[in-house]
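[1] dropping a prediction and its sequence here:
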Amino acid sequence: MKIITVIGARPQFIKAAAVSNKLRQNHEEILIHTGQHYDSNMSDIFFEELEIPKPNYNLKIGSGNHGYQTGNMLISLEEIYLKEKPDMVLVYGDTNSTLAGALVASKLLIPVSHVEAGLRSFNKNMPEEQNRILTDHLSKYLFVPSETAVNNLKAEGISEGVYNTGDVMFDAINLFKNKAETKSSILDLLNIDKKHYILSTIHRAENTNDINRLSNIIEALNSSDENIILPLHPRTKKFIKDYNLHLSDRIKIIDPVGYLDMIKLMNNSKKIVTDSGGIQKEAYFLEVPCITMRDETEWVETVNNGWNTLVGCDKEKIKNSILNFNPTTEPINVFGNGNAADIISEIIS
C-alpha cells in the first residue's frame, strides 16, 4: 500500500517519529513536509534527533495568514497526490497542514486517516478547533487517543471507523525520554539545576495576538520569584517587541529547542506554564504539574485527573498556581499503553 503522510509542525514531527517507522515495515510511505514550521530549531533538528525519514517533498510554505498558508498547501498537495496516486493519506493533529492534507485527499476520493482525532476544546474561535472538526468529518479512519475523544465524535454522529489506539505522543515520550536524559546537555548549557526552575512556553494566537492577554501573562511571570526558562517562539518574540513588553531578569529567554532538549527541560522542571496542547500531555506523561494559560483545553483528562490547571490569562491565577499548584495523586493512565503506533499500523494493514 502507498501512503502519503502530511506533516508540517513540531508536534506532527514527534508523532510521525513514532508512526512512520512502523508503517514503513509493511508499506510504502511518501512523506510531505509542508514547511509550516520552517525555522531550523523548529523543523530540521526534529528530523535529525528523532531519526524521521527525510521528506520526499518539502513545500516550503512558510509563515503567513491562514488563507495564504492553506491555499498554497492545497495547490501543491493536489499536484503531488495526482502524481503519486496514494491509496491513503495520513494526517496528524489540528494544524493548517492537517486540514489541507485531508481536504485535497477527500476531493480526490482518497481515504483519509486522522491521527489524534476526536479532540474538542469547544471553542470554535480557535483555528485548531476548526481544523480538527473539519478533518474528522472528512476522514474515513479516525485514530483517537482516549475515550473522551470517542465520545466527542459520537456526539457529532461519527462512530464508524473510530479506533481508540491511545496517544502516539505517549509512544514518543517512552521512546526518547531515556535518550534525552543521557544525550541532552541543555541544563549544563543553561547553568540550571534539576527542579530549580519553571519552564514556560507561549505561542498560541489567542495569547500572542492580544496585547492585554500577553501583557497579563508577562506581568504574571515577571512577578514570580522562580527562575523561569522561556523557549520563545519567533512569532511570540515579535509580538513582545511590538508591544514593548519587558521581561524580568529571572526569565531566561532561549531559542526554541529540539525534542530531546525539550524533554530534558520538561522532565526536570518544578512546574510547566504553557498554552501548548502537546506540552500539557507531555507534562502529564512526565508527571510534572502543568499550568495552562488557556480558558479551555481539549486535553480535559489532564485537568480532571488533577495534574493540569486552567488559568487563562488571569495574572493572579497564574501567580497563585506557580506558588501553590501541587498535585497530590498519581496520574491515571487514560492515554493507552504507549503502543499506539503499533495499533495504528496494524489497523491500516
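    Sure thing, it's come through. Residues are numbered from 1 along each chain as shown.
[2] use CA for all of it now, contacts and neighbours both
    OK.
[3] can I assume residue 135 is in contact with residue 116?
    No. Using Cα atoms under 8 Å, residue 135 is not in contact with residue 116, being 10.6 Å away.
[4] higher neighbour count, the two?
    residue 135 (29 against 25; other Cα atoms under 10 Å).
[5] list the contacts for that one?
    Residue 135 is in contact with 94, 98, 99, 102, 103, 114, counting by Cα atoms under 8 Å, 6 or more residues apart in numbering.
[6] could you give the number of residues near the first one?
    Same thing as residue 94. A count of nearby residues for residue 94, using other Cα under 10 Å, gives 26.
[7] what of the second one?
    Burial measure for residue 98: 28 neighbouring residues, criterion other Cα under 10 Å.
[8] hmm, back to that, which one of the contacts of residue 135 is nearest residue 223?
    residue 94 (33.4 Å; Cα to Cα).
[9] mind listing what the closest one touches?
    Applying Cα under 8 Å, 6+ apart to residue 94 gives the contacts 128, 129, 131, 132, 135.
[10] so who does the residue sitting furthest away from the middle of the chain touch?
    No residue in the chain sits farther from the centre than residue 83, which is 29.9 Å out by Cα atoms, centre = their mean. By Cα under 8 Å, 6+ apart, residue 83 lies in contact with nothing.
[11] again, but for residue 145
    Here residue 145 is in contact with 116, 117, 164, 165, 166, 167, 168, 335, 336 (Cα under 8 Å, 6+ apart).
[12] here's the one I want to compare it with:
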Amino acid sequence: MSFRITIIAGARPNFMKIAPIIHAIDAAKSKGERLDYRLVHTGQHYDKNMSGSFFEQLNIPEPHVNLECSGGTQAEQTAAILIHFERELLANPADLVLVVGDVTSTMACALVAQKLHIKVAHVEGGIRSHDWSMPEEINRLVTDSITDYFFTTSELANSNLLKEGKAEDQIFYVGNTMIDTLLKQRANFKQPSIWSQLDLRPKEYIVMTLHRPANVDEESQLKAMIDEIIHHTRELPLIFPVHPRTAKILERLEITHPRLHTIAPLGYLEFNYLVEKARAVITDSGGITEEASILNVPCMTMRDNTERPETISLGTNELVGTDPKSIKPYLEKLFAGEWKQTKTIPLWDGKTAQRIVSHILKLIAN
C-alpha cells in the first residue's frame, strides 16, 4: 500500500508552492516509491484566473476536490474549512497532511488533521514577522504549534522553531518551493496585453501591488501612498494590477494620473514577465519580494516588518515602512543607480521539492 499524503492549497500562491512538490512525488513514484497524494483545494480564495489554464501553466492536475469554503469573516471561513476538511479526511484518510504557507486553510487543516491523529508537515514553517496584527502571523503561530515536521526556507526559520521548543529532528532546512516554480517557469513567462497597449520597454516602468488592509483599507493612507509614489517616480509608467476590493476604494478616491495604469490581476506567467523586466517593484506582498530578489529586480516593501528578512540581507528588497513619506529616499537611490544586487540565497536553487520528498521518504523508512 502506498503512503498517502493529502496536500492542502487554499489560495493561488499555495499552488505555486505545491506544484514542484507534486512533480517530485510523481518522479519518486516513477522510480517505484510507494507514495501517493490527494490534492485538496479548500476554495478559500476564489480566483477567476485559476481556471484550467492556470493548472496547465504550472503543469499540475486539477485538485481532486474543491471544498468551496470562500467568503465570510475569518471565523466563518475557518469554521467552514474545519467542517468540510474533516469530512474530506474521514472519507479519504491520509498518512500525512502537508500544508503550505500561512493562509487560513493552512491553520484550519492542520488542526483537523491533528484531531484525527494524522501527522502534519508544514512547508515554510518557522517564518515570523512578530506582528500579531497580521492574520497570517496568527496562522503561522497556531500551525507551527501543532506541526510534526517543518520544511523551512532559511536558517532564521530554523532558529525561530528551536526557540519555540521544537526538536532538531523535526526541522528540515530545504529551501523555497516558490523559487522552484519561478526558476522552472522563467523561460515560459508570457507578455501580457498591457505591454503592447502601453508600448512598455524593459526597465522603463514600475510594477506596484498593494493589498494589505493597513495600506488599502484606510482611504487617506492609500491616497497619500499613491500620491507619493506618483510624485517621485519621474516619467515612468506605474503598472498596478489591482484587487477588485482595492479598485472600488481607488474609484471612490478618484485617484487618476496619466502614468498610473490600474489593470485587472494577471496570471502567474504574465505578472512575472512584467516583474522581470521592471525598473523596480513596489509591493506589500511577501511572496513578490522573494520572486523579485531571485529575478534581481529592485523591490520596495511598504510594510513595517517582514517575515522574509533574507530578501533584505541577501536579496534586492528594502523595507520602506508604511509612512508614505518614507518612500522618497528609496526612489532617489533607485534613480541614482545605487540599488543593491542579489547575492546567492542558500538552497533557493530550484531543488527544494526534491529535498522535501527525499526527507518524507526517509521518515517513511524510519
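    Structure's in. What do you need? Computed from a predicted model, the values in this text were never measured in an experiment.
[13] now the host helix or strand of the residue farthest from the centre of structure 1: which residue numbers in structure 2?
    Assessed by DSSP states H and E, residue 83 of structure 1 sits inside helix 66-84. Across structure 2, the stretch matching helix 66-84 of structure 1 (TM-score structural alignment) is residues 74-92.
[14] in the matching stretch, what's buried?
    For stretch 74-92 of structure 2, burial by neighbour count (16 or more other Cα atoms under 10 Å) applies to 77, 78, 80, 81, 82, 83, 84, 85, 86, 89.
[15] which residues in structure 2 does stretch 6-21 of structure 1 align to?
    Using TM-score structural alignment, the residues of structure 2 aligned to stretch 6-21 of structure 1 are 8-23.
[16] thinking again about what came up before, show me what whichever helix or strand comes after the helix holding residue 83 of structure 1 packs onto, helices and strands only.
    Per DSSP H and E, the first helix or strand lying C-terminal to helix 66-84 of structure 1 is strand 88-92. Using 3 or more Cα pairs under 8 Å, 6 or more residues apart in numbering; DSSP states H and E as the contact test, the elements touching strand 88-92 of structure 1 are strand 2-7, helix 96-107, strand 112-115.
[17] average offset between the helix or strand following the last one and structure 2?
    If you walk from strand 112-115 of structure 1 toward the C-terminus, the next helix or strand you reach (DSSP H and E) is helix 127-138. Here the mean offset of helix 127-138 of structure 1 against structure 2 after fitting is 0.8 Å, by mean Cα distance after the TM-score superposition for structure 1.
[18] which residues touch the helix or strand just after helix 127-138 of structure 1?
    Downstream of helix 127-138 of structure 1, the first helix or strand assigned by DSSP H and E is strand 141-144. Contacting residues not belonging to strand 141-144 of structure 1 are listed as 111-119, 136, 150, 161-167, 344 [Cα under 8 Å, 6+ apart].
[19] and if we set it to 7 Å?
    Applying Cα atoms under 7 Å, 6 or more residues apart in numbering, the contact partners of strand 141-144 of structure 1 are 112-118, 136, 150, 161-166.
[20] what's the neighbour count on the aligned residue in structure 2 for residue 154 of structure 1?
    Under the alignment (TM-score structural alignment), residue 154 of structure 1 pairs with residue 162 of structure 2. By other Cα under 10 Å, the residues close to residue 162 of structure 2 number 15.
[21] please apply the same query to residue 54 of structure 2.
    For residue 54 of structure 2, the count of nearby residues is 18 (other Cα under 10 Å).
[22] ok, now the one 5 residues further on?
    Neighbour count for residue 59 of structure 2, taken as other Cα under 10 Å: 14.
[23] which residues touch residue 130 of structure 1?
    Counting by Cα under 7 Å, 6+ apart, residue 130 of structure 1 touches residue 124.
[24] just give me the match in structure 2 for it.
    Matched to structure 2 by TM-score structural alignment, residue 130 of structure 1 sits across from residue 138.
[25] okay, the buried residues of stretch 74-92 of structure 2 in CSV with distance to residue 271 of structure 2 next?
    Shown next, in CSV, are the buried residues of stretch 74-92 of structure 2 (distance: Cα to Cα, whole Å):
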residue, distance to residue 271 of structure 2
77, 28
78, 29
80, 31
81, 29
82, 33
83, 35
84, 32
85, 31
86, 35
89, 35
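[26] what's the closest of the residues you listed to residue 270 of structure 2?
    Distance to residue 270 of structure 2, by Cα to Cα, is smallest for residue 77 among the buried residues of stretch 74-92 of structure 2, at 29.9 Å.
[27] quick one: residues contacting that closest one.
    69, 70, 71.
[28] distance of residue 108 of structure 1 from residue 4 of structure 1?
    Remark: distance between residue 108 of structure 1 and residue 4 of structure 1 (Cα to Cα, to the nearest Å) = 13 Å.
[29] repeat for residue 192 of structure 1
    Distance of residue 192 of structure 1 to residue 4 of structure 1, computed by Cα to Cα: 42 Å.
[30] ok, now residue 66 of structure 1?
    Counting by Cα to Cα, the gap from residue 66 of structure 1 to residue 4 of structure 1 is 23 Å.
[31] map residue 329 of structure 2 onto structure 1.
    With TM-score structural alignment as the criterion, residue 329 of structure 2 pairs with residue 320.
[32] same question, residue 127 of structure 2
    Using TM-score structural alignment, residue 127 of structure 2 sits opposite residue 119 in structure 1.
[33] its match contacts residue 149, doesn't it?
    Yes. Counting by Cα atoms under 7 Å, residue 149 is a contact partner of residue 119 of structure 1 at 5.4 Å.
[34] so for these two, which sits in the more crowded spot?
    Under the criterion of other Cα under 10 Å, the comparison of residue 119 of structure 1 against residue 149 puts residue 119 first, with 26 against 23.
[35] if I pick that one, what's in contact with it?
    Counting by Cα under 7 Å, 6+ apart, residue 119 of structure 1 touches 149, 298.
[36] residue 202 of structure 2: how many residues sit nearby?
    Neighbour tally, residue 202 of structure 2, other Cα under 10 Å: 13.
[37] that one matches what in structure 1?
    The equivalent of residue 202 of structure 2 in structure 1 is residue 194 (alignment by TM-score structural alignment).
[38] fine by me, thanks again.
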